[in-house]
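Enquirer: just to be clear, the model below is a prediction. Sequence and coordinates:
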Amino acid sequence: MYMYIGIAGALGAITRYLVGVVMISESVFPFATLLVNLTGCYALAFITSRSLPISKKLKSAIGTGFIGSFTTFSAFSVETITMIDDGQIGLAVLYIILSVVGGIIMSNLGWKYEVAK
């Protein structure tokens, strides 16, 4: 089980890094982190709310390993503090609202999709 989670975690971390590379922006707003966190909220809710024809090991590897390392609360926190430190209070508040409310909405969408089928 640990091996599956470790491999999936490595793949999630690499994917997270690649999203950051592709989305290089001059903006002070952390779009890449917001994107991976909202996508991760949807994906985790989607996977955990479904009866998928995959093993428990694979489901844990995807949820804990891949999605766990793909999303990043620590980057969200540091980016928020950096914006506050730079005097960009409005952007920091917007980022917090989009991240928290958006994460809940995306999780709800992922969960509701399964319930509707």
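Expert: That came through, no problem.
Enquirer: drop to CA atoms for contacts and neighbour counts, all remaining ones
Expert: Will do.
Enquirer: if I look at residue 46, how far off is residue 38?
Expert: Distance of residue 46 to residue 38, computed by C-alpha to C-alpha, to the nearest Å: 12 Å.
Enquirer: what comes up buried for the longest helix seen in the chain?
Expert: Ranked by residue count under DSSP state H, the longest helix found in the chain is helix 89-116. Judged by neighbour count (16 or more other C-alpha atoms under 10 Å), helix 89-116 contains these buried residues: 91-92, 95-96, 99, 102-107, 109-111.
Enquirer: second structure for comparison follows:
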Amino acid sequence: MKTILAIAAGGALGALGRHFLAYHVNALIGPGFPWGIFVCNVLGSFAMGVLVEASAMFWSPSAELRAFIAVGVLGAFTTFSTFSLDVVLLLERGDMVKAGLYVTASVLCGVIGLFAGLHLIRAVMA
């Protein structure tokens, strides 16, 4: 139960962080490209790398704290950080084909899924 509460609390913070950072970056740079979410994705991926390597090298956070940061905060701040970690783990294992397929399929299927959801609702509401 402590882990679930840690994830929920981290998720709330991560989602708010994504919202406010993306808003301010977009306000600063302007429209035309989703710079705010791009910055969140890159920053979240960087933070995930720091967390994973620090945990492997010199820091041993509790399971609840790891869940709070990785699943909660970073998972809500950007699911892209988790995706990036999966890709890097595949690459570090030497599984280039799986990594390439995972990247390609994730991006294509994610975009196709979004279009499918748009079209479903548009068809239902028409």
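Expert: Structure received. Note that the structure is a prediction, hence the values are computed from the model and not measured.
Enquirer: that older thread, now the longest helix of structure 1: how far from the chain's centre is it?
Expert: Centroid separation for helix 89-116 of structure 1 versus its chain: 11 Å, with C-alpha atoms, centre = their mean, to the nearest Å.
Enquirer: with adjacent residues omitted, what lies nearest to residue 87 of structure 2?
Expert: In this structure, residue 87 of structure 2 finds its nearest non-sequential neighbour in residue 99, 5.4 Å apart by C-alpha to C-alpha, 6 or more residues apart in numbering.
Enquirer: let me know the helix or strand that the residue most central in space within structure 1 is in.
Expert: Nearest to the geometric centre of structure 1 sits residue 37, at 2.5 Å (C-alpha atoms, centre = their mean). Using DSSP states H and E, residue 37 of structure 1 sits in helix 31-48.
Enquirer: what angle do that helix and helix 89-116 make?
Expert: Helix 31-48 of structure 1 runs at 20 degrees relative to helix 89-116, counting by axes from the mean of the first three to the mean of the last three C-alpha atoms, to 10 degrees.
Enquirer: for helix 31-48 of structure 1, packing partners?
Expert: Contact partners of helix 31-48 of structure 1 among helices and strands, from 3 or more C-alpha pairs under 8 Å, 6 or more residues apart in numbering; DSSP states H and E: helix 2-22, helix 68-70, helix 73-85, helix 89-116.
Enquirer: circling back: any buried residues in the one helix or strand the residue nearest to residue 87 of structure 2 maps to, and which?
Expert: Taking DSSP H and E as the definition, residue 99 of structure 2 sits inside helix 96-125. For helix 96-125 of structure 2, the neighbour count (16+ other C-alpha under 10 Å) marks 99, 102, 103 as buried.
Enquirer: report the contact partners of the nearest residue to the second one once chain neighbours are set aside.
Expert: In space, not counting the residues next to it along the chain, residue 102 of structure 2 is nearest to residue 87; the distance is 7.3 Å by C-alpha to C-alpha, 6+ apart. Residue 87 of structure 2 makes contacts with 99, 102, 103, as judged by C-alpha atoms under 8 Å, 6 or more residues apart in numbering.
Enquirer: residue 14 of structure 1 too?
Expert: Contact analysis of residue 14 of structure 1 by C-alpha under 8 Å, 6+ apart lists residue 70.
Enquirer: map it across to structure 2 for me.
Expert: Aligned counterpart of residue 14 of structure 1 in structure 2: residue 16 (TM-score structural alignment).
Enquirer: quick one: its match and residue 23 of structure 2, what's the gap?
Expert: Counting by C-alpha to C-alpha, the gap from residue 16 of structure 2 to residue 23 of structure 2 is 11 Å.
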